Every structure is written in C-alpha cells, then in structure tokens.
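# need a structure here:
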Amino acid sequence: MTAFDAGLRGHECLLELADERVPLPVGRWRGEADAADEVLLRACGGPTVDLGCGPGRLVAALVRRGVVALGVDSSAVAVALTRSRGAPAVRRDLFGRLPGAGRWSHALLADGNIGIGGDPVALLRRAGKLLRRGGSVLVEVDPPGCGLRRERARIAGGPWFDWARLDAAALAAAARRAGLRPGWVVERDGRWFAEVVRP
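From the prediction side, this is the model:
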C-alpha cells in the first residue's frame, strides 16, 4: 500500500506539507486525458515510459494512439487501474530495474511526479538513463515563482515522506545538474509543462 492509494481509488485527499495542505486532483487522475494533457501526449513521438503512472490515463491515451507506452508505479492499485484501461504497467521502484532502459524516446513525470523522492536532480538523472540519446523527459511543474522547495509531506495523517516542488526555472537548473538540456516550457489551462532533453 502506498500513501497515494486512497486518492487513486477516488477518495478526496490532501497532500499535507509543512505550511499548507494541497488538494490532490484525484478526479483528473482517474478521468480521461484532458486538453492540458495534450501538451504531453502530442510531444510523445515514440516509445514512452510514464514514471508514477497512477491510474494510467496518459498511458492509455498513448496506447489508443498507437504509441508504445508503459506505466510504472510502486502502487499495486495504480498498476491494476492502469491495466484495467487496457494499458501495460509494471509495479516497480522507479530507481530499480525497468524494462527498456536506455531505449525510451520519452519519460513522463506528470501530475507533480517530479517531486518523487524529494530530489529532482536524482530523479531527472534516473529518467535520463532510461532514454535513448536525444530522448526527452516531459515534466509537469509548478507555476512560475515557486522555485525549488524540498518538503516533507504526508497524506491523511499517514507517514511522512520526502517530496519536492519546483517551477520551470528551477527545473532547468536541476536538469543541467542532471546532465540534461532544458527545452520548451508551455502553460495550458493553468498547468505548466516543460521538456528536458538527453544530449
């Protein structure tokens, strides 16, 4: 069981940080890909791995478009929900052995998943190792002005875990430290997305 399982099942959840509580967009997670998600989906021109896929809306949308895609999540609930959409998914630690390492065209870090583990540089370095040369990590980031915030977080009074939040400028700096090259940044429907590329 993971901290996010209640949200994956559709229950309202708050991400509790040191100084605020952030409602998790569980409805969006469990719904179909929306107009803002199209920014990510259209950028996926080849085999794509979705890191922290949750209920699998992006993996399923890619598969329907004929794109080879795989969801990865540490939650058995997430993997089951993704597979129920007809999309492939594996239950793995993102930092463990993953299928296709070094051959993916794109890695997705949507829905704030750049925060996983509380160290965006380490996560980007890991994602970069999954990519072929010239491949890209497609990241959803916070609105401008957030910078980089390393946090302790928990859900529904559960155990605390390491998390991070960052905006596009902080992502660019983290990407360079991870050996990746910053690319485009775009806003759609109040959500912000960016690309970083493996040279």
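# CA only for contacts and neighbour counts going forward, please
Fine.
# packing partners for the host helix or strand of P182?
Using DSSP states H and E, P182 sits within strand 181-188. In this structure, strand 181-188 makes packing contacts with helix 168-177, strand 191-197, judged by 3 or more C-alpha pairs under 8 Å, 6 or more residues apart in numbering; DSSP states H and E.
# name the residues of that strand that are buried.
R181, P182, V185 (16 or more other C-alpha atoms under 10 Å).
# ok, stretch 66-86 next?
67-83.
# so how far does that stretch reach from one end to the other?
Taking C-alpha to C-alpha, to the nearest Å, the first and last residues of stretch 66-86 lie 13 Å apart.
# can you check stretch 101-110 too?
19 Å.
# contacts for it?
40, 44-52, 127, 129-132, 134-140 (C-alpha atoms under 8 Å, 6 or more residues apart in numbering).
# among those, name the ones in strands.
48-51, 131-132, 134-140 (DSSP state E).
# nearest to P23, of those?
E140 (16.6 Å; C-alpha to C-alpha).
# tell me, how many residues neighbour the nearest residue to that closest one once chain neighbours are set aside?
Residue nearest to E140 in three dimensions, not counting chain neighbours: F193, with 4.4 Å by C-alpha to C-alpha, 6 or more residues apart in numbering. A count of nearby residues for F193, using other C-alpha atoms under 10 Å, gives 24.
# next, the second sequence, to be compared with the first:
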Amino acid sequence: MLTGFEPGLLGRRVCLELGDGSRISLPVDRWWAPSDGGDELLLRRCTGPTVDLGCGPGRLTAALTDRGIPALGVDISPVAVALTRGRGAAAVCRNLFDRLPGEGRWRHALLADGNIGIGGDPGALLHRVGELLAPGGTALVEVERPGTGLRRGHVRLTGDGHPPGEWFAWAWLGVESLREVVGASGLVPRWFAERGGRWFAGLVKVAA
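As a prediction, this is how the structure comes out:
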C-alpha cells in the first residue's frame, strides 16, 4: 500500500506521477473496501500467523483477524495503522526493513496491492521477506501483468484535491520477471495465478 493517503481521499481520483509526467490511476476505493474476490486467492492460503506488509487501511489484516488467523499489519503511515486497529486488527507503525515482531517465525507474508514495489528494489524486498518467514513459510505477492518486466523509478502521489507529495523510489514487477529477482532471498516461486485482471504468485522459503 502506498503511503500518504487520508480518509478524505476515498472516492477521489488519485494517481502516481512518474518522472516523465505520465500518471497511473490508483484503485484507492478498492483499498478502502472490504476484501474482494482477488483478495480471496491470497487470504485462503493464509493458514497460520501472517504479517501484512504495507497494510494500508487494513482490509486484508482485518479479514484474516475475522477468520481467526493471527495477523499483524505493518505500515509507515500512522493514519493507516490507526485505521487498521479501528477494524479490530493488530498493526504497528514501522518501516518493514526495521526490526519487526516475530522475525523468522511468520508462516505467511503478504505483499498485495503493488507493494512488491516498496523501496524500488523487489530483490532487496524479497530478501527482507525471507528474513521474516519461518522455513517452509510462504510469501504471497501481487505482481503486474505479463509483459511489464522490471521497471524502477521515482514517483509521487497526486490527484484531485491532493497536492503532489514527495518523490520516492518505486518499482513494478511483471509476473514473468519474478524468478529473476528472488536472488539469495531463499524464496522459490511455486505458483502463479490471475483473478479479475490481478496477478499473484506464491513463493516458499526453503530450509537453509
């Protein structure tokens, strides 16, 4: 989940502005809504303690909590963390590269809603996910459609009634490029799937 959103942005058009001036519209309303069919593909694979990285307003963290699955949302936005807690789920306001509760013991880690782009380096991000997971744990990742490849750049948030924010590093990773970036993360891709135009992958942390 991209940071910097407030509740008042619900229903507005919000975009990512790229360095060349082009804009990508963001599905803000979906992020604020209850979990949907595409989310279900991820949620039903969470059978044990799950850390939701970049949880945003907490729809996935809350959905897991409602199902009796121990879940923790992580986001650098205090507003996002407060909203997640308001839904009855646990969340911490922290950079996911900093020390987190349960390191090396999580059964599942979620990177939904384009969060594979956090930090602009999917390889480094997956390495961090590998540190959080227990052996045999799974990373459940939403990626971009085939043909996207790996793109990196600096972006900022802008849109209707939303002044441009600060520039930050981001990345887009096509499903076909996932195997190229796993590197020494200890994660091995096991499955790929598409639901409603969204693409997903499951990676397993192999024992050292």
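# report the aligned residue range of the second structure for stretch 88-101 of the first structure.
Taken onto the second structure by TM-score structural alignment, stretch 88-101 of the first structure occupies residues 90-103 there.
# now do stretch 65-76 of the second structure: distance to the chain's middle.
13 Å (C-alpha atoms, centre = their mean, to the nearest Å).
# ends of it, what's the gap?
End to end - C-alpha to C-alpha - stretch 65-76 of the second structure spans 20 Å.
# circling back to that earlier point, for the buried residues of strand 181-188 of the first structure, give me TSV that also has distance to R154 of the first structure.
Output for the buried residues of strand 181-188 of the first structure, formatted as TSV (distance: C-alpha to C-alpha, whole Å):
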residue	distance to R154 of the first structure
R181	32
P182	30
V185	29
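# quick check, nearest of those residues to A33 of the first structure?
V185 (19.5 Å).
# identify the residue of the second structure aligned to that closest one.
Per TM-score structural alignment, V185 of the first structure is aligned with F192.
# surely that match touches G202?
Yes: counting by C-alpha atoms under 8 Å, F192 of the second structure does reach G202; the two are 6.6 Å apart.
# which non-adjacent residue is nearest A91 of the second structure?
Nearest residue to A91 of the second structure, sequence neighbours excluded (C-alpha to C-alpha, 6+ apart): G73, at 4.2 Å.
# that neighbour -> the first structure?
For G73 of the second structure, the residue aligned by TM-score structural alignment is G71.
# what's around the equivalent of R133 of the first structure over in the second structure, how many residues?
Structural alignment places R133 of the first structure opposite P135 in the second structure (criterion: TM-score structural alignment). For P135 of the second structure, the neighbour count with other C-alpha under 10 Å is 19.
# L171 of the first structure now?
Using other C-alpha under 10 Å, L171 of the first structure has 26 neighbouring residues.
# measure the aligned partner of it in the second structure to G19 of the second structure for me?
Here L171 of the first structure is matched to L178 in the second structure, going by TM-score structural alignment. Using C-alpha to C-alpha, L178 of the second structure is found at 24 Å from G19 of the second structure.
# quick revisit: which residues does the match of V185 of the first structure contact?
With C-alpha under 8 Å, 6+ apart, F192 of the second structure has these contacts: V175, W199, F200, A201, G202.
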